[in-house]
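1. below is the structure, and that's it, no one-letter string:
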């Protein structure tokens, strides 16, 4: 557990960047089609939006709802987290869900930044469509279990249900500059004016994955270390 680490190891942990994240994939044929249509419209030559580039668009295969991030610094820690995910988390979920199907409706755009003219992240809001609206309860219970076991550090910010559609941290550099260069924002105002009420449809949350940070899979997709099914 994090709080039992030797001092030297704790220092390394504190300095390290997150290595993994826990997430529900958000997918359906309808969502893939609608997201593709949205991206094509925003990237078209007739749509004027400063700072927009194909590289900052989130692939439909990478669309997800994040619950939290992890710092797993070696293979043993990764394997321990995956075992906990597979052995313990299904019971945590079922205590609340009780065989109900988790469903969410992806609609209405927003930016993480208050100034939409200097945006870095644009997302679609995730609305709970589950019977009795238990999604936040399920997410909170999973996070609590992971924190108590020492895999995650508790985030004091309220849980924000969202799915990122545009993220400037993914911007491809044409100059070969380092990743530490200042991120270039985009002007989200034209997008919000034309697409603020974007509706991507409903997704059923049937898997929970521990994903590696960084898009290192085929076609710049995320790689899963392990997952559980929510439909069994």
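-> Sure, I can see it. Note that this is a predicted model, so its numbers are computed, not measured.
2. C-alpha from now on. contacts and neighbour counts both.
-> Noted.
3. for this structure, what spans make up the helices?
-> For the chain, the helices defined by DSSP state H cover 7-15, 29-43, 75-87, 89-97, 135-148, 189-195.
4. quick one: which of those helices is nearest residue 203?
-> Distance to residue 203, taken as C-alpha to C-alpha, is lowest for helix 29-43 among the helices of the chain, at 7.7 Å.
5. between the helices of the chain, which one is nearest to residue 159?
-> helix 135-148 (7.9 Å).
6. and the residue positioned nearest the centre of the chain, how far is that from residue 195?
-> Residue closest to the average C-alpha location in the chain (C-alpha atoms, centre = their mean): residue 66, at 3.5 Å. Separation of residue 66 from residue 195 (C-alpha to C-alpha, to the nearest Å): 23 Å.
7. got it, and residue 228?
-> 34 Å.
8. so who does residue 162 touch?
-> 65-66, 123-126 (C-alpha atoms under 8 Å, 6 or more residues apart in numbering).
9. so which of those residues are in strands?
-> 65-66, 123-126 (DSSP state E).
10. just curious, which of these is nearest to residue 31?
-> Nearest to residue 31 among the ones in strands among the contacts of residue 162, counting by C-alpha to C-alpha, is residue 124 at 11.7 Å.
11. alongside the first one, take a look at this:
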């Protein structure tokens, strides 16, 4: 899995909810953060990868080989393996409202709030607002691409950790922080970071830490991400993967 060429086609996706218990949203990699600090994301902005047959075949071969390991990897259950058809580059997560939800929400920053000293709350962003911003970036993105697809070197496996004990919700594929990077890779990274920055500047993405999972098609999802996971899959040792 050395290089992935992606034809630009950023889109907004809705985070699924397939039932099952969920922990309060604390944000990526933020152990102990109070749940009320951030609202759980409802949508994400991404570049789909499901049309890259060679890449998805490589990922599928990798996950199949792990499931077929002998002896079996303790705790690695098929239910946490992500289908290659869902692979994507994540550029950011957002909490968005539909137009119906916005019309039913109480008014914010009203004169009464200001007179009573109430907290001033920013209006919630809508799905239509996010789509409009994405559309406004189209010409700049096309100009930066110069008629070429995104070309990224995804050469490292990593996990998103939630606790000092090492609990991991997601194992993902991304670019190594060290090593030789081609001009095409750097150009593509710049385009993706620009999209993330614009959505952050406009208040859609509230994550302020450096973008780490932008090139992170998830390979394994942990038990608190809305799936029905057998107890045997709650813990598994990623160090057994070679």
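-> Thanks, I have the structure now. From a predicted model like this one, the values you see are computed outputs, not experimental measurements.
12. cool, now which of the contacts of residue 162 of structure 1 survive the switch to structure 2?
-> Retained in structure 2 (both residues aligned by TM-score structural alignment, their matches' C-alpha atoms under 8 Å) from the contacts of residue 162 of structure 1: 65-66, 123-125.
13. next up, the contacts around residue 59 of structure 2.
-> Counting by C-alpha under 8 Å, 6+ apart, residue 59 of structure 2 has contacts 84, 219.
14. what's the counterpart of it in structure 1?
-> Taking TM-score structural alignment, residue 59 of structure 2 has residue 35 as its aligned residue in structure 1.
15. could you tell me which of the ones in strands among the contacts of residue 162 of structure 1 count as buried?
-> 65-66, 123-126 (16 or more other C-alpha atoms under 10 Å).
16. just to revisit the earlier point, got JSON lines for the kept ones among the contacts of residue 162 of structure 1, with distance to residue 184 of structure 1 too?
-> As requested, those are exported to JSON lines (distance: C-alpha to C-alpha, whole Å):
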{"residue": "65", "distance to residue 184 of structure 1": "24"}
{"residue": "66", "distance to residue 184 of structure 1": "24"}
{"residue": "123", "distance to residue 184 of structure 1": "17"}
{"residue": "124", "distance to residue 184 of structure 1": "21"}
{"residue": "125", "distance to residue 184 of structure 1": "24"}
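17. which one of the residues you listed is nearest residue 165 of structure 1?
-> For those, the nearest to residue 165 of structure 1 is residue 123 (5.1 Å; C-alpha to C-alpha).
18. what does that closest one correspond to in structure 2?
-> That one, residue 123 of structure 1, aligns with residue 172 by TM-score structural alignment.
19. so who does that match touch?
-> Residue 172 of structure 2 neighbours (C-alpha under 8 Å, 6+ apart): 157-160, 216-220.
20. could I get those in a markdown table, plus columns for distance to residue 227 of structure 2?
-> Output for the contacts of residue 172 of structure 2, formatted as a markdown table (distance: C-alpha to C-alpha, whole Å):
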| residue | distance to residue 227 of structure 2 |
| --- | --- |
| 157 | 22 |
| 158 | 21 |
| 159 | 18 |
| 160 | 17 |
| 216 | 19 |
| 217 | 17 |
| 218 | 14 |
| 219 | 14 |
| 220 | 12 |
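21. report the buried members of these.
-> 158-160, 216-220.
22. counting neighbours, what do you get for the corresponding residue of structure 1 for residue 75 of structure 2?
-> Here residue 75 of structure 2 is matched to residue 51 in structure 1, going by TM-score structural alignment. Look at residue 51 of structure 1: counted by other C-alpha atoms under 10 Å, it has 17 neighbours.
23. contacting residues around the closest residue to residue 51 of structure 1 other than its chain neighbours?
-> The spatially closest residue to residue 51 of structure 1, leaving aside those adjacent along the chain, is residue 186, at 4.1 Å (C-alpha to C-alpha, 6 or more residues apart in numbering). Residue 186 of structure 1 is in contact with 49-52, 117-120, 168, counting by C-alpha under 8 Å, 6+ apart.
24. one more time with 7 Å
-> 50-52, 117-120 (C-alpha atoms under 7 Å, 6 or more residues apart in numbering).
25. which of those residues are buried, as a PyMOL select command?
-> Remark: buried members of the contacts of residue 186 of structure 1, expressed as a PyMOL selection using 16+ other C-alpha under 10 Å:
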select buried, resi 51+52+117+118+119+120
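26. which contacts among the contacts of residue 186 of structure 1 does structure 2 share?
-> Using both residues aligned by TM-score structural alignment, their matches' C-alpha atoms under 7 Å, structure 2 keeps these contacts from the contacts of residue 186 of structure 1: 50-52.
27. wait, residue 65 of structure 1 touches residue 164, no?
-> No - the criterion here is C-alpha atoms under 7 Å, and residue 65 of structure 1 misses it with residue 164 at 8.3 Å.
28. which residue in structure 2 aligns with residue 167 of structure 1?
-> So, by TM-score structural alignment, residue 167 of structure 1 is matched to residue 221.
29. just residue 84 of structure 1 next, same as before
-> Looks like residue 84 of structure 1 aligns to residue 133 there (TM-score structural alignment).
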